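1. sequence? don't have it. structure:
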């Protein structure tokens, strides 16, 4: 079965929860599987030395996971309006896929979480899109037919799903945030199916 790679980094669990709701949306589409993967943390003094398999949670992503996916949902917390270093570190290792063109014309989408409501959600999403454009992905956001975009008092942008985690990083995902994550995953999977069937060219 074809799969969408749901690739995330999560320090305190919020982005992980978002990834799970996006995966639910992906798997609501017939013929599409969600493959959830994460990336290891990096050290300020040396390269990451985590074991090949994490002790718990999602497995670490490989370039093969990315190469063979039918689409990508990429998630990271905000770090000064940008993606977190562990995710950037992983993306920086994808030059071989850029050179080979394996990711060209595959659909992708991005999602993020911040401690404060105006803590760089949209700039983080945009910064995550930039390398995906270079890799050849077709970027998808959230259309305003998702009515939660007009009413949410928490996260949610047309560039992708977001979450307001709070300064303690313990705010649960709101109903609106959960629905937007689900809708984003579902849209990504629907477009991936249409592309695979030649309905979009």
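-> On my side now, so go ahead. Keep in mind that what you see is a predicted model, and the values were worked out from it rather than measured. Numbers count the residues shown, from 1 in each chain.
2. drop to CA atoms for contacts and neighbour counts, all remaining ones
-> OK.
3. what's the residue positioned nearest the centre of the chain in contact with, if anything?
-> Closest to where the C-alpha atoms of the chain average out (CA atoms, centre = their mean) is residue 74, at 2.1 Å. Residues in contact with residue 74 (CA atoms under 8 Å, 6 or more residues apart in numbering) are 6, 7, 8, 108, 109, 110, 111, 128.
4. Let's see that with 7 Å instead.
-> Applying CA atoms under 7 Å, 6 or more residues apart in numbering, we find residue 74 in contact with 6, 7, 8, 109, 110, 111.
5. try residue 29
-> Neighbouring residues of residue 29 by CA under 7 Å, 6+ apart: 186, 189, 190.
6. The same query, at a cut-off of 10 Å, please.
-> Counting by CA atoms under 10 Å, 6 or more residues apart in numbering, residue 29 touches 185, 186, 187, 188, 189, 190, 193.
7. what does residue 193 give?
-> 2, 29, 30, 31, 32, 70, 71, 187, 199, 200.
8. try this one side by side with the last:
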């Protein structure tokens, strides 16, 4: 089957950590996975020539062909005033051709985010990322409360998608909590399971 696509933007590394853990969950289900980023936005509001954001400069920039061919999509962004970051929105705004062709219809998708505070707009950011995916006809795959970490976490975690609370310090960015990482892996596994079922026509 075609690889699942984990696509994100990360400035300081927190969203990248979520992406890597979700990819781990996907690959644990024997589903191929590729991890990609989006182009940064320069001061004029235009896409930069490379992925110059600090945490993603070693990760390839996604192509529209990779988006079209993916079997599933995990889309991630840091929270910006309760919304997705501009580079993610800029990329989604470039997918009109894929919408017209219906290339993403009936493919499973999930969303994930990180913020610097507990109540920093995580859930509204997740919902903002779902909207264009629904317009593309994708099947949204959240997290059920059968995942025990949703009941136990005192950091990130949401039924709308996995999250991370990133208390940044000058010494080092904060790592994922055990609950956050477990939810990421569970999200990746669930996305991969849906991708396999849909690919098999179940």
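-> Arrived safely, thanks for sending. The model shown is predicted, which means the values in this text are computed figures rather than measured ones.
9. element containing the residue nearest to the centre of the first structure, please.
-> Per DSSP states H and E: residue 74 of the first structure is located in strand 71-79.
10. In the first structure, which helix is the longest?
-> helix 175-196 (DSSP state H).
11. residues in the second structure aligned with it?
-> Mapped onto the second structure using TM-score structural alignment, helix 175-196 of the first structure covers residues 178-199.
12. Would you mind getting the average deviation of the matching stretch from the first structure?
-> With the two structures superposed, stretch 178-199 of the second structure lies on average 0.4 Å from its match in the first structure, counting by mean CA distance after the TM-score superposition for the first structure.
13. about what we covered before: out of the contacts of residue 193 of the first structure, which comes closest to residue 120 of the first structure?
-> Checking the contacts of residue 193 of the first structure against residue 120 of the first structure by CA to CA gives residue 187 as the nearest, at 24.2 Å.
14. What is the neighbour count of that closest one?
-> Using other CA atoms under 10 Å, residue 187 of the first structure has 22 neighbouring residues.
15. thinking again about what came up before, which among the contacts of residue 193 of the first structure count as buried?
-> Buried subset of the contacts of residue 193 of the first structure (neighbour count, 16 or more other CA atoms under 10 Å): 2, 29, 32, 70, 71, 187.
16. Identify the farthest-apart pair in these.
-> 2 and 187, at 15.3 Å, using CA to CA across those.
17. how about the helices in the first structure?
-> With helices called from DSSP H, the first structure shows them at 14-27, 63-67, 85-91, 95-100, 121-135, 148-151, 175-196.
18. okay, the fourth one sits on what stretch of the second structure?
-> With the alignment judged by TM-score structural alignment, the segment of the second structure matched to helix 95-100 of the first structure spans residues 96-101.
19. if we can go back for a sec, just among the contacts of residue 29 of the first structure, which is most surrounded?
-> residue 189 leads those on contacts (other CA under 10 Å) with 33 neighbours.
20. Chain neighbours aside, what residue packs nearest to it?
-> residue 26 (5.2 Å; CA to CA, 6 or more residues apart in numbering).
21. List the residues that contact the one you found.
-> Residues counted as contacts of residue 26 of the first structure (CA under 10 Å, 6+ apart) are 3-6, 20, 32-35, 73, 181-190, 192.
22. rewinding a little: from the contacts of residue 193 of the first structure, which ones fall inside strands?
-> 2, 32, 71 (DSSP state E).
23. ok, back up a step: the strand holding residue 74 of the first structure vs the second structure, average offset?
-> Looks like 0.2 Å for strand 71-79 of the first structure (mean CA distance after the TM-score superposition for the first structure).
24. just how off-centre is stretch 75-88 of the second structure within its chain?
-> 10 Å (CA atoms, centre = their mean, to the nearest Å).
25. buried residues in it?
-> Those would be 75-80, 82-88, for stretch 75-88 of the second structure by 16+ other CA under 10 Å.
26. Switch the residues you listed over to a markdown table; also include distance to residue 38 of the second structure.
-> As requested, those are exported to a markdown table (distance: CA to CA, whole Å):
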| residue | distance to residue 38 of the second structure |
| --- | --- |
| 75 | 11 |
| 76 | 10 |
| 77 | 10 |
| 78 | 13 |
| 79 | 15 |
| 80 | 16 |
| 82 | 20 |
| 83 | 16 |
| 84 | 13 |
| 85 | 11 |
| 86 | 10 |
| 87 | 7 |
| 88 | 7 |
